[in-house]
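>>> got a predicted structure here, sequence first:
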Amino acid sequence: MAGQRVGYVRVSTLDQNTFRQLDGVDVDRVFEDKASGRDMNRPELEEMIKFVRDGDTVLVHSMDRLARNLDDLRSIVRRLTVKKVRVEFVKERLSFTGDDNAIANLLLNVMGAFAEFERSLIRERQREGIALAKKRGAYRGRTPSLDAARAAELREKAASGVPKAALARDFGISRETVYAYLRSEARTRSPEPG
């Protein structure tokens, strides 16, 4: 009996769209994370790993959607293949079953390393571009996620004990951004003269 075809899609921010990642790929169920791939702390990834069974196939658009670094990529693929789940990367046209030969394992390592290398090149070019723009006076930084009134509201709710995860959800920002707003308030408060 053939198992289920399970899709996994991921984007880094809430406003990005996952639609194109598995467009035209036949799947029975999709797990979708809107979180950074820099680590494995992603709720839908964990749910997907718990959900799949022997004989299922997990389909992912590309290796960088599953993990941003080689260690995490190998770990996730291993966790799935140990459960006798097949992992297919659509863009790279690669499949892994756990019964893979030395060539398949080499391909996973090489392709994963290239994806990690490509990501670091992108970050490096981005930093260089920002530095050049700053020299020209053309760089203004990112637009703040919250205006001053919303930021004040967030700080007020945090001070009253509302959990950071709930604040992130209510304000449509990441927990990291919640903490950044709270840190920036602490920096702007100057100590009383003594």
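Noted; the coordinates are in hand.
>>> please make it C-alpha for all contacts and neighbour counts, starting now.
Will do.
>>> would you map the helices across this structure?
Secondary structure of the chain (DSSP state H): helices at 43-51, 63-66, 70-82, 102-136, 148-159, 164-171, 175-188.
>>> and the comparison structure, right after this:
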Amino acid sequence: MLTVFAAIAQFEREITLERQKEGIAAAKARGVYKGRARKPDTPELKMAIKGWESGEISAADAIRISGLSKSAFYERTKGYLRKK
């Protein structure tokens, strides 16, 4: 009996995810769905990236100084280093 309920729940979840993907695609096509606004580049962020790149500070310290999440910091670092 639990297996049947689990299968039904999984099926419902798959349908929900499919509808969500379709809705996001439709919103993007209309230009409505743009995601979260990006935090602006601050002097602290630039200082943290330079310090981390030169080895003066650790990655954890650079992330703390920048005020970004770990993944956002590394994503910004890639973009910043490409500009050089």
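Sure, I can see it. Quick caveat, the model's predicted, so the values are computed rather than measured.
>>> any idea what the TM-score is?
After superposition, the two chains reach a TM-score (TM-score structural alignment, normalised by the length of the second structure) of 0.56; 77 aligned residues with a Cα RMSD of 3.4 Å.
>>> determine which stretch of the helices of the first structure is the most buried.
Compared across the helices of the first structure, helix 63-66 shows the largest average neighbour count, a mean of 22 (mean count of other Cα atoms under 10 Å).
>>> export the helices of the first structure to CSV and tack on distance to V6 of the first structure?
CSV is the format used below for those (distance: least, Cα to Cα, whole Å):
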stretch, distance to V6 of the first structure
helix 43-51, 8
helix 63-66, 13
helix 70-82, 12
helix 102-136, 20
helix 148-159, 38
helix 164-171, 27
helix 175-188, 28
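>>> nearest to K34 of the first structure, of those?
Counting by Cα to Cα, K34 of the first structure lies closest to helix 43-51 out of the helices of the first structure; the figure is 8.9 Å.
>>> compared with the second structure, how much does stretch 178-185 of the first structure deviate?
Between stretch 178-185 of the first structure and its aligned stretch in the second structure, the superposed structures give an average distance of 1.0 Å (mean Cα distance after the TM-score superposition for the first structure).
>>> circling back to that earlier point, the helices of the first structure: which one's closest to R142 of the first structure?
Shortest distance between R142 of the first structure and those, using Cα to Cα, is found for helix 102-136: 11.1 Å.
>>> starting at the chain centroid, how far to stretch 60-71 of the second structure?
Mean-position distance between stretch 60-71 of the second structure and its chain equals 14 Å (Cα atoms, centre = their mean, to the nearest Å).
>>> where does that stretch end up in the first structure?
Taking TM-score structural alignment as the measure, the first structure aligns residues 165-176 with stretch 60-71 of the second structure.
>>> what's the end-to-end length of that stretch?
10 Å (Cα to Cα, to the nearest Å).
>>> now the aligned residue in the second structure for G137 of the first structure: how far from A25 of the second structure?
Counting by TM-score structural alignment, G137 of the first structure lines up with G31 in the second structure. Distance from G31 of the second structure to A25 of the second structure, counting by Cα to Cα: 10 Å.
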